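Q: Predicted model and sequence follow; I will ask about them next.
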Amino acid sequence: MFLTDAITPSLPLSPQAGPVAAIEVGEMLSAQGTGLLHRAGVLSCLLALGILIAFATIKLTLRCWTLSKGVDHSDGGHRKRQAAPVLRVGGLALYAVFGVACLMTFFLIRSPGSEGVVNLLPLPSFFLLGSAMFWMGFMDDLYGASAVLKLLVQVLVGVGAWFSGMSIDMVTQPFQQVSLDTGGFSLVLTVFWFVVIPNLFNLTDGMDGLAGGLGLFLAVLLSAMAYTMGNGSILLICVMMIGALLAFLRFNFPPARIYMGDGGAYLIGYFVASAALVTSNKGTVTSVILAVVVALGFPILDTAVAMVRRGLSGMPVMSPDALHLHHRLQVVGLSKRKLLFLVYAAFATLSVMGFAVYFSPNYALPIVAVVLFVSSFVVLRHLGFPSDFKSVKDCMRGMLEARKHVRYAYAISQVLSQDLDRFEDPSRFWEELKAALSKLHILLPFDLLEEGEAASAREDDVLVYRLNDSLVWELRCPSPLSSRQWVRVVRCFHSVVVAAVAKWGHVPGELGIRTCQIPPDPDTSSHFPLVKGFV
């Protein structure tokens, strides 16, 4: 195991000791009064330092960044609605604070007066693995990276964490405090943890202030658990990361001036994943993991619903769309700021529940599980998801009926995406799009039909699909499929059509793409077509 000489002996607990016993030890260590953990001035200075470094880095980046790379442009209102291009390199500020936090922690845990402060963190490997995760995401922000390459790096980071001692070596049954050595599964569980958590943060980064707020609440939760355990190294780093995220949110709050990007999202996810494994001793790591999982309830529910929806409909499970829970919540008409405060309230509640599970899993876990189940059911039902057996059955039957059409439409859209880059003549691209629609039996709108064709057309065949804030797409889909199923098919072409309009501007009238007469509320995303329900 690659551990640094900075590691001091772990907490004097047996593997069977629970969180309450660990807290008693933490209080015993802190009760010395001269320990670093009770120097509020030190923690306050670290918090201020984190805010200052992140604030200065972001201001400098906004003023000096001149590269065309690392800039996020609007897609016309589909998934990205910013009025002007926004930098997506805010992760640089988080990484700067992360590096300084590791350096400060290295010296502070060796400073006079820090006796009794427990350090379970392999600082050099902790920093290097976090750097690998950040730079992988940052390169993706600048130049793009394949999903396979990103997954490979995440797996390697997980393996490195396992060799460094940041691993899931023991699983404790929370009700009877019976511990089970994971043995050969330790590596698999650890790698899975380091792949899932960063990707959850990256998937959450789809709305101004969302991923940063989630990271902030997780950092506060981890710092509280580290304090009760007397784990000084994690506490010091958590405090500085809290400062960094507070400064970042100053610029990321709607309307955002900078995004954290994949680099920042992966770094925060790595920080949460690794800190959770070294916050406590091996005997209580299960309680910490459960606490983090509960606090991540919102993105876990969102990701699970998205993957099931995409899988059933025939789309790749990792394909981006505008149907996440935070997109659906915007349909109710709340402004982005009000919606963000609502989500923050959910984050805060889940964090408190997570700490309760950590502090007393025997009593809190069953209650929290019931509350989460009921809350998830109520939220999903409010957003239009099927809530009874018949509606679930009908929904799944409809999705499976349209599945082959969706898969075919998605495959064609990928070819059109390549054509968009290759073709210089826009008329050639639009002809290819018309041919693709014809293969799917999607026809011209009413007012472009010949007199004989119009007589046999039906009004209920018409699908009006909103592309963005200013354009709608009027199509006829005279197939037995329902309008909701046709929305799934047409959605496959959404990104490539919007990109083509942005590239060439002019659209042939026979395609049915027209200017929208009534623009949506600029502070909401109510323009999304048929986003209510499991579509």
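A: Noted; the coordinates are in hand.
Q: only C-alpha atoms for contact and neighbour calcs from this point on.
A: OK.
Q: unless I'm mixing things up, R407 is touching G311, no?
A: No - with contact defined as Cα atoms under 8 Å, R407 does not count as touching G311 (10.4 Å).
Q: what about the helices in the stretch 401-535 of the chain?
A: Taking DSSP state H, counting those that start in this stretch to define them, one finds helices in the stretch 401-535 of the chain at 426-439, 451-456, 483-491, 494-504.
Q: Report the secondary structure state of M136.
A: Secondary structure for M136, judged by DSSP: H, G, I helix; E, B strand; the rest coil, is helix.
Q: Equivalent analysis for G50, please.
A: Local secondary structure at G50 is given as helix here, using three-state DSSP.
Q: Relative to L94, how far out is it?
A: Distance of G50 to L94, computed by Cα to Cα, to the nearest Å: 9 Å.
Q: R81 now?
A: Between R81 and L94 the computed distance is 24 Å (Cα to Cα).
Q: Neighbour count: those two, which is higher?
A: Each of R81 and L94 has its neighbours counted (other Cα atoms under 10 Å); L94 has more, 30 against 20.
Q: Below is an additional structure, to be compared with the one above:
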Amino acid sequence: MTDLTTADIPMGPWVPRHVSWLEMGLYFGGALLVAALGTWWILKNSGQVGLDAPDHRRKLHEKAVPRLGGGPIFLAVGLACLAAGYLGGLGWSRWLPVAICNALMFSVGFVDDLKPQGAKVKLIGQIGTALILYALGVSIDTLSNPFGEGSISLGWWGLPITLMWLVSIPNIINLIDGMDGLAGGFGLFLCLTLAFIGYYGLQPDVLVVALAMAGALAGFLIFNLPPAKIFLGDGGAYLIGFFIASVSLFTSNKGSVIGALLVIIMALGVPILDTLFAIIRRAVRGVPIFNADAEHIHHRLILLGFSKGRALVALYSVCLALSLVGLSVLLTKGVALPVAGAFLLLLALGAARYLGYVRSWRSFREQIDEVMERRRKREFFRAYGRVLDFEVERCESLESFSKQFEHGVKRMGLGLSAQSGSLPETLKLVSGMLCTIHHPQDGTETSEWHLRLDVLLPALERCVEKWGSLPSCLQQKVANPPLVTSIPLQA
């Protein structure tokens, strides 16, 4: 597409100019029913496949929960769109590239839900899917001014901008999928926003597919609200994000894609802000950006004393408000844009302070200095972990490595035996072996100790691979490990 407008799209008899309220209700309600029944079936027939087990660090649910919720949503939306194409005469042919690529993006995440594939594999799959959609003609090549005359031809910039849009939104949705009902609820609000844009822009096909996805998410949320009986999984999160990103490219009518994208960007204010905070937080601390942590906005609200239900209502309210702000920009043809921008800026600053990311604006410089000092310590621990990894190759016997490992553990402030006031942590290796290491209660955040413990795992894995056993200083800990935090090996 040289320009994402509907001015050049033939409006033949297969594209009706009006969808009745009854049809809207049927598409929404039908998708809701299919998704709800599909989710119920998975819960009744779930075995040991696709389960999300608690780890007592970030995943605090009490028992293993199925994470295959994306399946019923995909089925419901697919059936609704087929019905709209064949029975409702909504011209499914122009949506074929979007449908194919949404199926591919869902598959990338769903395969990972069944068997973890690693972040790099998933990213390659996401970029590949976005490239296919671009090659099939769905792209951002021209940005027309939605608030006046004129346009900008992006030229070769169209490819990276299109890829960034199509890849970033699924990952943003996946990033906030850390609390019951959060990502599904946000997706519901965003799809209703897309449906309004389709209705306002006289695009019944956009209206119908957005209502179908909203209905599917509503049916899934019946089982996903706290306490969740089933999770979206990567398949569901990627499907929601890619659906929003791809469908939004069809929502400009006699104007520009930028108008619709501005609405979506504003409606995505909370997850975008959460992603921005996470990137800044991890970059400043020297932690890999893709490393998961328990410091997202919803985690912070829980720490502030919110129940899961109250935190969810608060975040839903903000998402609804931002959706309305975004729509106001579209409806006023840009007049409300300065007010919306100021609102978003104040929201970001207020959230940073209220959620505790910034303790005080007056002492902000001191906080940065503390973070940088903590980052230097982390770099030391990671470097020492690599040294222990090299020691496995250098040492000729398990006993020799055991002495080096015991020395390294002490250098990191950890211990191999219980001391007064110390806490035990259990490390679980890929082979299933367990070992216990203790850390003092000295005011250091638990997440800091977990980072130190994580860097020991590669050396222990190589030790077991080379000698078939753990260092002798740990072997007496294996038989009866305490039932405490289990730390899995990171990819």
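A: That came through, no problem. Being a predicted model, the structure only gives us computed values, none of them experimental.
Q: mind checking what A278 of structure 2 lines up with in structure 1?
A: For A278 of structure 2, the aligned residue in structure 1 is A306 (criterion: TM-score structural alignment).
Q: That match: which element?
A: Secondary structure here is read from DSSP states H and E; on that basis A306 of structure 1 sits in helix 297-313.
Q: neighbours around the counterpart of E401 of structure 1 in structure 2, how many?
A: With the correspondence set by TM-score structural alignment, E401 of structure 1 lines up against E373 in structure 2. By other Cα under 10 Å, 12 other residues sit near E373 of structure 2.
Q: With the one 5 residues further on instead?
A: Summarising burial for R378 of structure 2: neighbours were counted as other Cα under 10 Å, giving 19.
Q: Distance check, it against E366 of structure 2.
A: 19 Å.
Q: Same check on I152 of structure 2?
A: The span separating I152 of structure 2 from E366 of structure 2 equals 44 Å under the rule Cα to Cα.
Q: what angle do the helix holding A306 of structure 1 and helix 483-491 make?
A: Following axes from the mean of the first three to the mean of the last three Cα atoms, to 10 degrees, one obtains 90 degrees for the angle between helix 297-313 of structure 1 and helix 483-491.
Q: Okay, buried residues for helix 297-313 of structure 1 please.
A: Of the residues in helix 297-313 of structure 1, those scored as buried under the neighbour-count criterion (16 or more other Cα atoms under 10 Å) are 297-300, 302-303, 305-307, 309-313.
Q: what's the mean gap between the following helix or strand past that helix and the aligned bit of structure 2?
A: Along the chain past helix 297-313 of structure 1, the next helix or strand (assigned with DSSP H and E) turns out to be helix 325-330. Compared with structure 2 after fitting, helix 325-330 of structure 1 deviates on average by 0.6 Å (mean Cα distance after the TM-score superposition for structure 1).
Q: Strands along the stretch 1-150 of structure 1, start to end?
A: For the stretch 1-150 of structure 1, applying DSSP state E, counting those that start in this stretch gives strands covering 71-72, 86-87.
Q: what does M164 of structure 2 align to in structure 1?
A: M164 of structure 2 maps onto F192 in structure 1, with residues paired by TM-score structural alignment.
Q: One more: L192 of structure 2?
A: Match for L192 of structure 2 (TM-score structural alignment): V220.
Q: Output the contacting helices and strands for the helix or strand containing that match.
A: Of the helices and strands defined by DSSP H and E, V220 of structure 1 is found in helix 210-229. Applying 3 or more Cα pairs under 8 Å, 6 or more residues apart in numbering; DSSP states H and E, one finds that helix 210-229 of structure 1 contacts helix 19-30, helix 185-204, helix 232-252, helix 261-278, helix 285-295, helix 336-359.
Q: Buried residues, the shortest one. List them.
A: Right, helix 285-295 of structure 1. Of the residues in helix 285-295 of structure 1, those buried by neighbour count under the rule 16+ other Cα under 10 Å are 285-295.
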